[in-house]
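1. build me a model from this:
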Amino acid sequence: YLRDQTPDIPEANYVRSVDFCSGAFLMVRTALLKELTGFDTDYAPAYFEETDLCVRLNKYNMEVVYDPAVVVLHYEYGTSGNHESGQMMAINFQKFKEKNNTYIATKLQRSEHNIVKARSTRTPTKRVLFIEDYLPFRHLGSGFTRSHDIVTSMVEQLACDVTLYPVFRPIGMVEDTYTAFPDRAEVMWNKGLEDLAAFLHSRPGYYDVVWIARTHNAERLKPILAECNAALGRATVVLDTEAVAAGRTMQKLALQGETPQHSLEEMLQKEFRAAQVAQQFIAVSAQDAQTLRTLGLEPVNILGHQQQVRRFTPGYTNRHDILFVGAIHDLESPNLESLLWFVKDVLPVLEQILQEDFKLRVCGYMNPTIDLPELLAHPRVECVGRVEDISPYYDSHRIFVAPTRFAAGIPYKLHEAAANGLPIVASDILCKQVGWVNGTDIVAAQTGNPADFAQCVKELYQNRELWERVRRNALRRIVLENN
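-> A predicted model of the protein is given here:
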């Protein structure tokens, strides 16, 4: 499989269970190798002895695993010439077939279309083609963290074979292309939307599920899926809406003082006009699920955010300062809009009423074309950017702020901050999205009201009893709602 291809290609770079690996490099447990009495001497001096050993291991209910993280340089035919090797291969191939005829009979016939199925011996729960805007690195935020969690669960908990496929082709392979995802996920970093039709035709009948992340990708994929209908076979198309955007658009227009040209119902109809490409639908919240059902999109399942609670984190007296976490992809980002508003309108009020020294630290992916420190120029603001481990920031800050003024779906940042034991002040529109109780699970400030937001921050920052109550109850919420 993949002979004479470059070893960098995606198909060669994910871990899988196989029938056999080349004897150029094999590692076997000593005790197991002794139990099987090593290589079969009928193949001496060389060729097919390692193939035969791997087949015997598979018959013994042991896995033979191909691992691309292992790199060796093999000088082919280094111990014998091509002609001599060819003769020995032909002889030993016949021996191998005779010895393993029953095993071979259970395998697929060799063909161009079967080879993609034959490259792994494991029978997966499902084969899933997972299509996202970009490869869902966790640091990108904006729904990509949730997509990453879904892919990880599919691979590690559900034993699915997953192919990650981006709509927008990445510009080259970056350092963490493979390390960021489960090692048994196939990551198609060298392809994009323009390659998808040919890709599907090259794998006819291979996938059980085509998972489309984000509603807008349904429209992009609709003509391609129609063209590749035969190649898709009986694959189920799932549309994971991630967030219903129409309401957020209405909020943004109202914030800007603009009158919408269309009603909410008309905007929803437009947003979901290509949704019929799917047979099943995923919503991120009960509220979004109801919207889909109102539009006649069934069946709908709810898949929210996954969080693991950190129970033992520093207490109130060992913490200082205010934390904001969120990715900023462009100048239209809701995160950027909320930060600019917080620094311009809330910080001046907060400085007057808090009357103690504090910093606002901003963590998260930042588009390198945006000069965030310049946009947020303020002596109390510190732009940290993307960090590999955000836990120390959650552990050292006293409160988390989410001053969002227009939003859709449910805010991952609230669940993550709460799971890390950091109490939150958030706009009331976010509190409604997660369904948490003001003063119990979270502190809710009036959306877009600087004085109220500043007062809420002051209260949570300085009131230890409130701080401990909110932290305790938010942790309980995560345990109940985000397993």
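
2. going forward, measure contacts and count neighbours with C-alpha atoms only.
-> OK.

3. which SS class is the residue nearest the centre of the chain?
-> Nearest to the geometric centre of the chain sits His148, at 1.3 Å (CA atoms, centre = their mean). The assignment at His148 comes out as helix when based on DSSP: H, G, I helix; E, B strand; the rest coil.

4. now do the contacts for it.
-> Residues touching His148, when contacts are defined by CA atoms under 8 Å, 6 or more residues apart in numbering, comprise 136-138, 181.

5. same check on Val237?
-> Counting by CA under 8 Å, 6+ apart, the residues that Val237 touches are 209-212, 277-280.

6. wasn't it part of a strand?
-> Yes - secondary structure of Val237 (three-state DSSP): part of a strand.

7. which stretch of helix or strand covers Gln433?
-> When secondary structure is defined using DSSP states H and E, the element that contains Gln433 is helix 428-434.

8. could you point out which element follows that helix?
-> Following the chain from helix 428-434 toward its C-terminal end, the next helix or strand by DSSP H and E is strand 443-445.

9. quick one: furthest residue from the center of the protein?
-> Relative to the centre of the chain, the most outlying C-alpha is that of Glu84, 50.0 Å out, by CA atoms, centre = their mean.

10. how close does that residue get to Tyr75?
-> When distance is defined by CA to CA, to the nearest Å, Glu84 is 16 Å away from Tyr75.

11. and Val362, how many residues sit next to it?
-> Neighbour count for Val362, taken as other CA atoms under 10 Å: 24.

12. now do the same contact list for it.
-> 323-326, 381-385.

13. from those residues, which two are the most distant?
-> With distance counted by CA to CA, no two of these lie farther apart than Gly326 and Val381, which are 14.7 Å apart.

14. to compare with the earlier structure, here is another sequence to fold:
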Amino acid sequence: MTTEYQTQSELIRALQEELADKKRELALQRRAFEQVLQSRSWRLTCRLRWVAKQLRTIKDAVSGLLGKSQPVDSGAMIEAAPISPAAAMPVSDPKKLFTSLSRTSFESFLVSEAVLELPSSPDPEVSIILVLFNRSELTFACLRSIAETYSEKIEVIIVDNASSDETRLLLDRLRGARIIRNRENRNFLLAVNQAAEHARGQYLLLLNNDAQLLPGSLRAALATLRGRPDIGAVGGKIILLDGTLQEAGSIVWRDGSCLGYGRGDTPFAPSYMFRRDVDYCSGAFLLTPRSLWEQLGGFDESFTPAYYEETDYCMRLWQRGYRVVYEPGAAVLHYEFASSQSVTGATGLQSAHQLVFAARHRSALDKREPPGIGRAIHARMRHNGRRVLFLDDQPPHPWLGSGYPRAHAMLRAFLKHGCFVTLYPLFLFDEEWSKVYSDIPRDVEVMIGAGPDKLEPFLRNRGGYYDFIIVSRPHNMERFQPILAAHPEWFDKTRVVYDAEALFAHRQAGRRKVSGNPMSPRELEGALRAEIRLAAGADCVVAVSEQDGAAFKRHGIKNVCIIGHSVAPAPTSSAFEERTGFLFVGAVHEEESPNADSLVWFLTEVFPRIQEKLGAAAPLTIAGVNRSQKIRELAGPSVRITGPLADLTSLYAGARVFIAPTRYAAGIPHKVHEAAARTTGVDRPGTGHRRYRRRFCRTLCRGLLGSRQVGKASRCGPSSHHHRMLAGHVREKGL
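-> Now for the predicted structure:
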């Protein structure tokens, strides 16, 4: 009877633990959904979503009659087959609408007595080259975009190829541009070379007259090119008038044919938001150093009148050891084929010039991918290093805490060793791209919005693409493991690494202990076995500490390596007299987290006693994500809650004592590492990794570090705050 009762009790406790975990996951998803609805991007794109829906309705109706081309599926990453220019032409309605609006705007300009002022620097950094042949209304829209969005030292050089429409009237009303009027149509290629001879800028920007610069584009392209002598050209995102992609960098296949990567897809899908080296970028927007242009002799006249000239130019850059880079922050809105006499004629020129191009670059093309829908993912970037897929809850912003500083350091280590990295966040949440890449390097692909439901099709369509898959945290391994077991053929050439991050069973045991319901040794062993069982099928397990690594080995996992934290010393220079108060830095994502528990305990049991002794001389600052209502309610006048901050230097420089009152946790607390590196005195009552207790026990009060007793903590807090020699000793030992 007793044995049966114990078994039932253990089952009830296990179910309670599982229920608590599900509640936490539900709270995270609910919070993510609320963030989507409240986000600035959701509100701002309300009308855009409505317009896009109407355009899709029109496009679907017309496509049903004309035949619909298949776009790239950004969610599952199914690349599209090469599309001929004729089939790729968007439906006419967006072009007609844009032409009508541009014509109305241009005619209003002509009727007025206004002039169009273009930027004209006496010492230009960039020379923008425009070649015109009719379509004055589109040229006017292009010139207005330059006048409205520029922020650099530029000059505009215009070559008019004997236009027969109102282009002459437009040019007469321009100020600031350098204008070359040809008596005959020299066509695009020769006119570009002609304009470049007059350029004074350090860089040339080739811009089509049927394209409009979008805000920040030139600045983003310049930021990528400046100070990088190994880059020969930078291109951007080319967006069609219906709001879909024309290309996000382009692919050259082995036979010399080309594919605009992403054609037909949404421009802001994750696959087009990261910087990468590509075969070539469209001449509709192409930034290149003038010195390189002159060394290569500009566009090769073999491709006169047009088509394949920029492809050939970029290929010659690669042959000379220069990179061609796609910059997602640069973008233009493109009409496409505006100056062509007919789509059929343009297609014929492309076919003829493909043969010339293929013959000229045969040896280089032999190393490229053969054309095919399944190879676009492999051909979309030029990269010879290892490819890594990183599965985690969300992008590892260091300010999130909870193991993300370590994940962020691992990410940068991969990049430093020449790896390409795709981050796949398994939590669905809304985060603006500027925030995603605020501290994530721009050459990392971040699959925002894919989530757990799209993981399996994503892995299927990228089977064999990655050399390594890093799965972080137990609940993510639970999602990944069934896919690995069901489809081992997808991972034949891939090594799977389980980054345990920490053994969470220890955290559960600690939480149970402080709540007065401790785990029995049998329960703890069962929880450890269940968690460690997740490593089955992984080629390697990464643990955060020697203690966790030993636990994995003890349970039969042989290939275990240790990756802990690495924090560079960054001592603050403030004198002891210039500092005051206590500091806590850490993320509180939910009420039941270790950080929430530690702060509630400290604010309830310890801090009031410290204030009795020190009064206003002992303020407490709490920095980091804080979603705990209880902590906000407990924070009195002497407690300041800052939320997440980009730079914590001033807080570390102004505090005398850093507190880490952890009562239970798993892994190694990064906050203690960082505080030691900043050389703020660290008081860490409670439990945690024994190595830290050994490090600081001779420097700080033994009672404070080795005990959860309120009395000892409240006695040692004031001494740590007021003892100058102790503070100096802690700073020295911390470094």
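
15. let me see the TM-score of these two.
-> Structural agreement between the two chains, given as a TM-score (TM-score structural alignment, normalised by the length of the first structure), stands at 0.93; 471 aligned residues with a CA RMSD of 1.8 Å.

16. that older thread, buried subset of the contacts of Val237 of the first structure?
-> Neighbour counting over those (16 or more other CA atoms under 10 Å) leaves 209-212, 277-278, 280 as the buried ones.

17. got these as JSON lines, with distance to Asp8 of the first structure and secondary structure columns?
-> What follows is these, written out as JSON lines (distance: CA to CA, whole Å; DSSP: H, G, I helix; E, B strand; the rest coil):
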{"residue": "Val209", "distance to Asp8 of the first structure": "26", "secondary structure": "strand"}
{"residue": "Val210", "distance to Asp8 of the first structure": "25", "secondary structure": "strand"}
{"residue": "Trp211", "distance to Asp8 of the first structure": "26", "secondary structure": "strand"}
{"residue": "Ile212", "distance to Asp8 of the first structure": "26", "secondary structure": "strand"}
{"residue": "Val277", "distance to Asp8 of the first structure": "34", "secondary structure": "helix"}
{"residue": "Ala278", "distance to Asp8 of the first structure": "33", "secondary structure": "coil"}
{"residue": "Gln280", "distance to Asp8 of the first structure": "35", "secondary structure": "strand"}
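
18. so what corresponds to Asn559 of the second structure in the first structure?
-> Taking TM-score structural alignment for the superposition, Asn559 of the second structure sits opposite Pro299 in the first structure.

19. quick check: that match vs Arg293 of the first structure, distance?
-> The separation that Pro299 of the first structure has from Arg293 of the first structure, given CA to CA, amounts to 8 Å.

20. wait, which of the buried ones among the contacts of Val237 of the first structure is closest to Cys456 of the first structure?
-> Ile212 (39.4 Å).

21. that closest one touches Val128, doesn't it?
-> No - checked against CA atoms under 8 Å, the pair Ile212 of the first structure and Val128 is beyond contact range at 10.3 Å.

22. what's the neighbour count on Glu590 of the second structure?
-> Glu590 of the second structure: 18 surrounding residues under other CA under 10 Å.

23. now Phe400 of the first structure
-> Each residue near Phe400 of the first structure was counted by other CA under 10 Å, and the total is 26.

24. show me what contacts it?
-> Shown in contact with Phe400 of the first structure (CA under 8 Å, 6+ apart): 322-324, 417, 422-425.

25. the second structure: which residue goes with that one?
-> When the second structure is aligned by TM-score structural alignment, the residue opposite Phe400 of the first structure is Phe658.

26. quick one: secondary structure of its match?
-> Assigned state for Phe658 of the second structure: strand (three-state reduction, three-state DSSP).

27. buried ones in the longest helix seen in the second structure, by neighbour count?
-> Identified as the longest helix of the second structure according to DSSP state H is helix 2-38. By 16+ other CA under 10 Å, the buried positions in helix 2-38 of the second structure come out as 10, 13, 24, 28, 32, 36.

28. mind listing what the aligned residue in the first structure for Arg360 of the second structure touches?
-> When the structures are aligned by TM-score structural alignment, the residue of the first structure matched to Arg360 of the second structure is Lys99. Under the criterion of CA under 8 Å, 6+ apart, Lys99 of the first structure has no neighbours.

29. distance of Lys99 of the first structure from His305 of the first structure?
-> In this view, Lys99 of the first structure and His305 of the first structure are 52 Å apart by CA to CA.

30. what's the counterpart of Pro7 of the first structure in the second structure?
-> Counting by TM-score structural alignment, which is the criterion used here, Pro7 of the first structure corresponds to Pro267 in the second structure.

31. before we move on, back to that, list only buried entries from the contacts of His148 of the first structure.
-> Of the members of these, the ones counted as buried by neighbours, 16+ other CA under 10 Å, are 136-138, 181.

32. which one of those sits closest to His201 of the first structure?
-> When those are ranked by distance to His201 of the first structure (CA to CA), Pro136 comes first, at 24.4 Å.

33. contacting residues for the closest one?
-> Shown in contact with Pro136 of the first structure (CA under 8 Å, 6+ apart): 144-145, 147-148.

34. which residue packs closest to the counterpart of it in the second structure, ignoring adjacent ones?
-> When the second structure is aligned by TM-score structural alignment, Pro136 of the first structure is paired with Pro396. The spatial neighbour of Pro396 of the second structure that comes closest, neighbours along the chain excluded (CA to CA, 6 or more residues apart in numbering), is Tyr404 at 4.7 Å.

35. I'd say the one you found and Pro398 touch.
-> Yes - the pair formed by Tyr404 of the second structure and Pro398 meets the contact definition of CA under 8 Å, at 5.5 Å.
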